[in-house]
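> Make a model of this:
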Amino acid sequence: MLPQMAWRRPASVRRELRDPYLARELLLYMWEKAADSLPAAEKVAPKGLRLSWHEVAGRATALLHLPPPQATMEAHYSALVYEEDDDPDNAEAVETRPRYFTLEAALGLSSAAGTATLVGEWSGEVHRHLGRGPAGGQPDTHLAFLETLASVLGPRPDKEAPFMRVVRS
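The predicted structure follows:
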């Protein structure tokens, strides 16, 4: 639900997520709404659900900390990565769709290092796996996920071509 909402209303969702109170309310509302059709026994309490902001490879990134996954393909974390420096408080800002990444529980053996994960990216209904992710369930998993995203994203491209003069001798 979060990426769909962020893709429909990029600037307003970004603005709401930047406000700690609004972000908490929005996340709890979406968590409850997503579980509306589930039987009571399958609903998971939102324990640990929170949001933190980071800069990843020069991009503003909203990192969603999720309750521990209960099954394969459920996410440990998800991230909305904003490619542009749009000021969310500027009403005239260009509304650019953020990219949406997940760190998902994967099939594999758990070890002392953590559980197996995959990094995925969603674009509309299309889901791509980008490869193995950092071990899940560790205190620094979220930082390792952000580092993985930085390597996937690479440096931000310059917005303008650099001035270049060709000199012939």
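> hey, let's count contacts and neighbours off CA atoms from now on
Noted.
> State the distance from the most centrally placed residue in the chain to P139.
Compute the mean C-alpha point of the chain, and by C-alpha atoms, centre = their mean the closest residue is A79, 0.6 Å away. Distance, A79 to P139, using C-alpha to C-alpha, to the nearest Å: 17 Å.
> Touching whichever strand or helix holds L80 from outside, list them.
Using DSSP states H and E, L80 sits within strand 75-82. For strand 75-82, contacts defined as C-alpha atoms under 8 Å, 6 or more residues apart in numbering pick out 3, 59-69, 96-105, 136-137, 142.
> Before we compare anything, build this one as well:
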Amino acid sequence: MARLHSYNFTHVLLPQLAWRRPASVRRELSDPYLARELLQYVWEKAAENLPAADKIAPKGLRLSWHEVAGRATALFHLPAPQATMEAYFSALVYEEDDEPETEAEEKRPRYFTLEATLGLSCPAGAPTQIGEWAGETHRHLGRGPAAGQSDTAAAFLAVLAAVLGPLPDTEVPFMHIVRS
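Here you go, the predicted structure:
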């Protein structure tokens, strides 16, 4: 069973914050100083009501930005999991390049996790699964790449690229109708 501190951060607070105010969270995460402050604040908030023995040090907690299938993606590097449902990584995937003009136009980012799962570790690494949160719904999308390897983050992003697929073509193709 997942430790509450890790679970609260990854599966509750981080996605809720990003969905509540998508554009402002994206702006904050884009600034290295603000991103560090925001992650530290949310990490501490996740342990707010927990006994001291259940609190986890934020060792390894950091953020990096990537382009995944043409989409801006914030990749969260999380403290090493010790139980199922704890995540190695999570990612906010922004479908739109630019910030919306108004809050009403804001589109919620998609939120994915690379979670520890049951299974035997092997030389290739620890078993994982890909998850996606959409509101209150958590879906498992299948087996993820082996964890604990130097390329685990890149492999997770590659799986996300396959899940997301190419960006939809937003231009309407020109059509000329010829009558005979």
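> TM-score for this pair?
Aligned and superposed, the two chains score 0.94 in TM-score terms (TM-score structural alignment, normalised by the length of the first structure); 167 aligned residues with a C-alpha RMSD of 1.5 Å.
> and the strand holding L80 of the first structure, which stretch of the second structure?
Aligned using TM-score structural alignment, strand 75-82 of the first structure spans residues 87-94 in the second structure.
> counterpart of Q16 of the second structure in the first structure?
That one, Q16 of the second structure, aligns with Q4 by TM-score structural alignment.
> For the helix or strand hosting its match, give me the average deviation versus the second structure.
Q4 of the first structure belongs to helix 2-8 when assigned by DSSP H and E. Compared with the second structure after fitting, helix 2-8 of the first structure deviates on average by 0.8 Å (mean C-alpha distance after the TM-score superposition for the first structure).
> Identify all contacting residues around that helix.
V13, R14, M30, L80, R97, P98, Y100, G124.
> Just give me the match in the second structure for the last one.
By that I understand G124 of the first structure. G124 of the first structure maps onto G135 in the second structure, by TM-score structural alignment.
> again with the first one
Aligning on TM-score structural alignment places V13 of the first structure opposite V25 in the second structure.
> So what's the residue count around that match?
Each residue near V25 of the second structure was counted by other C-alpha atoms under 10 Å, and the total is 16.
> cool, and the one 4 residues further on?
Residue neighbour count, defined by other C-alpha under 10 Å, stands at 20 for L29 of the second structure.
> Let me know the secondary structure of it.
Following DSSP: H, G, I helix; E, B strand; the rest coil, the label given to L29 of the second structure is helix.
> For the closest residue to it other than its chain neighbours, give me its contacts.
The shortest distance from L29 of the second structure to any non-neighbouring residue, by C-alpha to C-alpha, 6 or more residues apart in numbering, is to A35 (4.3 Å). Contacts here follow C-alpha under 8 Å, 6+ apart; on that basis A35 of the second structure touches E28, L29, L63.
> The first structure: which residue goes with A35 of the second structure?
So, by TM-score structural alignment, A35 of the second structure is matched to A23.
> the strands in the first structure, which residues?
50-56, 59-65, 75-82, 99-105, 117-123, 126-132 (DSSP state E).
> Can you lay out those as TSV showing distance to L38 of the first structure?
Converted to TSV, these look like this (distance: least, C-alpha to C-alpha, whole Å):
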stretch	distance to L38 of the first structure
strand 50-56	22
strand 59-65	21
strand 75-82	18
strand 99-105	21
strand 117-123	23
strand 126-132	23
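> quick revisit: in a markdown table: the contacts of A35 of the second structure, plus distance to K55 of the second structure.
As requested, the contacts of A35 of the second structure are arranged in a markdown table below (distance: C-alpha to C-alpha, whole Å):
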| residue | distance to K55 of the second structure |
| --- | --- |
| E28 | 25 |
| L29 | 24 |
| L63 | 21 |
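> Can you show me which of the residues you listed carry over to the first structure?
Contacts conserved in the first structure for the contacts of A35 of the second structure, using both residues aligned by TM-score structural alignment, their matches' C-alpha atoms under 8 Å: E28, L29, L63.
> now, which of the residues you listed sits nearest D54 of the second structure?
L63 (23.5 Å; C-alpha to C-alpha).
> hang on, the earlier thing: now the match of V13 of the first structure: how far from Y94 of the second structure?
In terms of C-alpha to C-alpha, V25 of the second structure sits 11 Å off from Y94 of the second structure.
> what about the longest helix in the first structure?
Scanning the first structure for the longest helix, with DSSP state H as the assignment, gives helix 20-34.
> By how much does that one deviate from the second structure on average?
By mean C-alpha distance after the TM-score superposition for the first structure, the fitted helix 20-34 of the first structure averages 0.5 Å away from its aligned residues in the second structure.
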